[in-house]
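Novice: Predicted model follows, preceded by the sequence.
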Amino acid sequence: MDVHISLEGRSDLAAQVYRQLLDAILDGRLRSGERLAPTRELARRLEISRNTVALAYDRLVADGFLVGRAGAGTFVSAEPVRGRAAPTGVVLPRPFWRGVEPEPAVPGARYDFRAGVPDARLFPMDTWRRLVGRELRAGIATYGDPSGHGPLREAISRHIGISRSVLAGPDDVLVTNGAQQALDLVGRVLIEPGAVVAVEEPGYPPARLLFRSLGARVVGVPVDAEGIDVAAIPRSARIVYVTPSHQFPLGTPMSLARRAALLAWAERRRAVVIEDDYDSEFRFGARPLEPLQSLDRAGRVIYVGSFSKTLLPMLRIGFLVAPASLAPALRTAKRLCDWHSELPTQAALARFIDEGLLARHIRKATREYAARHVLIAEALAADDRLEPVPSAAGLHLCARLAPGVSVRPAPGVLAFESLEEYCGEEPAQRGLVLGYGVIGRDAIPEGLRLLRSRMSAGPETPAARF
């Protein structure tokens, strides 16, 4: 590996080479077993004597940091070298960031009911490898359009037009790195410091935190059986973030009457509605209602979607459809953020959609998720300690806990999420959020039996991830 070495002046050159190579080894930039450039080559690059480089190498060999192999070259010693940490420093982040803890890694569990994670075993990985390999061999070797790969934008506009009745052409689609970046771009373009953003309560915590990080004052608005309570939205709100197709985390769809009321409110208040349609492809029963975007006649809805739930989280491809008045600013924000999303993956996804593979995968996955949904829904309904929230779509179910019921943890064995985690207002609502994307159908009965055995009617305790 070529290591950057910068020489100052013409004195003590061997010592300068020695110190900079030593720093690279101690910092972990040069790892154990890596081959260094030959002395002649490094001397040529640095425009110094080969003997000078050889002297530095010899000293590192003598100190045990390098080892020479006859006929092979010079290598970093196989002895592990502990990397040095960056300076502690005195620079602090803004107050908001001092109070936000990194999302902890969730340990694996035998019975994994975590929400929002699709089953990787259902994904046609061999087909995906073929498509990605084809694009890599094609050799896309230039920067792309910040709005996204043209064929993918065309494919997305057709897909959401057919499957969700979203009104959008290719030029209306902006490809992002997951739905979270879509929300970030919208926030960058629309949120002024101190602006009020209304979110569902309970709701999606990463969206709430993101808007706060951009300087917004975030206000939770209650959700009932019909969706967000429009009458409770603050008059000063400039943005309303909702998940109308499958409310996250309760799972209920927003009624048509409530959708109409929200759009009328947004037009009166000159506000923007962000519609996050994160997993509505997986629908098991009721006919889907029209998205807010297709009902909107005033150009106040921004539609956000993602393939992370439909396919695999690791793909990190999302998109947004915004009114034409916002498109130039959002495209510029995307370019300033990361220029564009990764091109071979975009091109592969375009082929995946155009060849009918996405529709086939959704049909197959929906059948499997529907069977898991039924198993869990029937078990929740049969337990009088739980009050299931009606849901007919997505990758999770929610049930409220009866008063006084608590859940004992089972680390490493049982994993689920509590409704409290999704609440930003006090008092937090109590309940369980059970996903069925990770856990297989055959493991669900035993996992639910274990969950019921951990529930009691004792003192209330938080039912966090276990």
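Specialist: Thanks, I have it.
Novice: Every contact and neighbour count from this point should use C-alpha atoms.
Specialist: Will do.
Novice: who touches the helix or strand containing Asp23?
Specialist: Per DSSP states H and E, Asp23 falls inside helix 13-27. Defining contact as C-alpha atoms under 8 Å, 6 or more residues apart in numbering, one finds that helix 13-27 is touched by 3, 5, 7, 30-31, 52-53, 55-57, 59-60, 65, 76, 81-85.
Novice: try this one next to it:
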Amino acid sequence: MDVHISLEGRGDLAAQVYRQLLDAILDGRLRSGERLPPTRQLAHRLQISRNTVALAYDRLVADGFLVGRAGAGTFVSAEPVRGRAAPKGVVRPRPIWREVDTPAPLPSTRYDFRVGVPDARLFPMETWRRLVARELRVSAAGYSDPAGHIPLRAAISRHIGVSRSVHAGPDDVLITNGAQQALDLIGRVLIEPGACVAVEEPGYPPARRLFRSLGARVAGVPVDEEGIDVRAIPGSARIVYVTPSHQFPLGTPMSLARRAALLAWAERRNAVIIEDDYDSEFRFGARPLEPLQSLDRAGRVIYVGSFSKTLLPMLRLGFLVSPASLGPALRAAKHLSDWHGEVPTQAALARFIDEGLLARHIRKATRVYAARHTMIAEELAADVRLVPSSVGLHVCALGVSVRPTPGLTVEPLEAYCGESPPQRGLVLGYGAITLDDLPEGLRLLKSRMSAGPEAAAPRP
């Protein structure tokens, strides 16, 4: 391995070589078992005498950091060496970043009711490997369009046009690294410091934290059985973030009347609506309502979608559809953020969609998730108040809590509340637990569950 060493002046050169090699070992840049360059080679590269390098090596061997093997060379000692941490430093982030943290991921357990986790076993991995391998052979190696691979933008515009009635052409679509980057780009382009952004309460915590990190004042707006209460949106808000197809986390769809009211509000207030359509592909019953984007006539809705729940979170593929007036700014923000995503992955997804594989996967996964949804609803109907839901990867039970239990992972509704007092309840995902494990998982869940009086009360 080539080791970077810089020498200064004509002082003790052997000591400089020793110190820099020692730092590399202690920092973990040179790992146990790695071979160092021969002394003659390193001396030639540093333009110093071989004896100088040999002296530094001999000192490191004597200290136990290197070991010489006859006929093989000099290696970093097999004894484990802990890497040294970076200096603590005195630089501090802006105050908002001392409030925004990264929650630890929930552990994976046998009875895993985590939210937003699709079943990876349903994904056609071998087909995906074949598509990606093909694109790695043929994709250009240069920089690409910040808006994303053009065939993928075209495939997405066709897919959401057919499946969701979204009005979009390829030029209206921008590919992102998941829905979270889409929200970040929108915020960069639209949020002024101190601006008011309205979000659903309860709602999606990463969106709330993101908007705050961009300098926004975030206001939680109550959600009832028809969706966000438009009358409660602050008059100062100029952006509102909603999940109308399957409210996150309660699961209720926004009624058509409430959608019309929200669009009218945006028109009166000269505001923007961010519509996050995160898992509406999995529909088990009831007719789908029109997306806000397809009802919008004034160009005030930005539609955000993701393949993290439809396919796999590890793919980190999402997209947004914006009014033409915002397209250039969003594309520039994407370029400044990370230039562009992985072209082979985007090209593989384009083929996955165009060959009908995405539609086939959604049909198969929907049948599997529908069976799990039905079992949960039937098993818990007599014990808890479930929020009616016929789409997506989770259901919500109101007024109950669960005692921590080994082998059981459940998310409380309180974790999705940004206002006080938080609502009591559970959000039960069924993407990560198999149908075979569900009966025992639900039995364990009910045995650890306690209900308050609100569990059976009608919702306000």
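Specialist: Yep, it's here. A quick note: this is a predicted structure, and the numbers were derived from the prediction, not measured.
Novice: Would you report the TM-score computed for these chains?
Specialist: For this chain pair, the superposition-based TM-score is 0.95 by TM-score structural alignment, normalised by the length of structure 2; 454 aligned residues with a C-alpha RMSD of 1.7 Å.
Novice: Contact partners for Val33 of structure 1?
Specialist: One thing to correct before we go on: residue 33 of structure 1 is Gly, not Val. Contacts of Gly33 of structure 1 (C-alpha under 8 Å, 6+ apart): Phe75, Val76, Ser77, Ala78.
Novice: State the distance from the closest residue in space to the second one that isn't next to it in sequence to Ala225 of structure 1.
Specialist: Distance criterion C-alpha to C-alpha, 6 or more residues apart in numbering; nearest residue to Val76 of structure 1, sequence neighbours excluded, is Leu66 at 4.5 Å. According to C-alpha to C-alpha, to the nearest Å, Leu66 of structure 1 and Ala225 of structure 1 sit 68 Å apart.
Novice: Report all helices and strands that the following helix or strand past the helix holding Asp23 of structure 1 contacts.
Specialist: Following helix 13-27 of structure 1 in sequence order, the next helix or strand is helix 39-46 (DSSP H and E). Counting contacts by 3 or more C-alpha pairs under 8 Å, 6 or more residues apart in numbering; DSSP states H and E, helix 39-46 of structure 1 is packed against helix 50-62.
Novice: Now do the buried residues in the helix it packs on.
Specialist: Neighbour-count burial for helix 50-62 of structure 1, counted by 16 or more other C-alpha atoms under 10 Å, picks out Arg50, Thr52, Val53, Ala54, Leu55, Ala56, Tyr57, Asp58, Leu60, Val61.
Novice: My reading is that Phe96 of structure 1 is in a helix; is that accurate?
Specialist: Yes - counting by DSSP: H, G, I helix; E, B strand; the rest coil, Phe96 of structure 1 is found in a helix.
Novice: now the longest helix seen in structure 1: how far from the chain's centre is it?
Specialist: Ordering each helix of structure 1 by length in residues (DSSP state H) puts helix 357-381 first. What separates the centre of helix 357-381 of structure 1 from the centre of its chain is 22 Å, taken as C-alpha atoms, centre = their mean, to the nearest Å.
Novice: One more: stretch 302-312 of structure 1?
Specialist: 10 Å.
Novice: Now do it: distance from first to last residue.
Specialist: First residue to last in stretch 302-312 of structure 1 (C-alpha to C-alpha) measures 24 Å.
Novice: Would you quantify the distance from Ser236 of structure 2 to Leu262 of structure 2?
Specialist: 15 Å.
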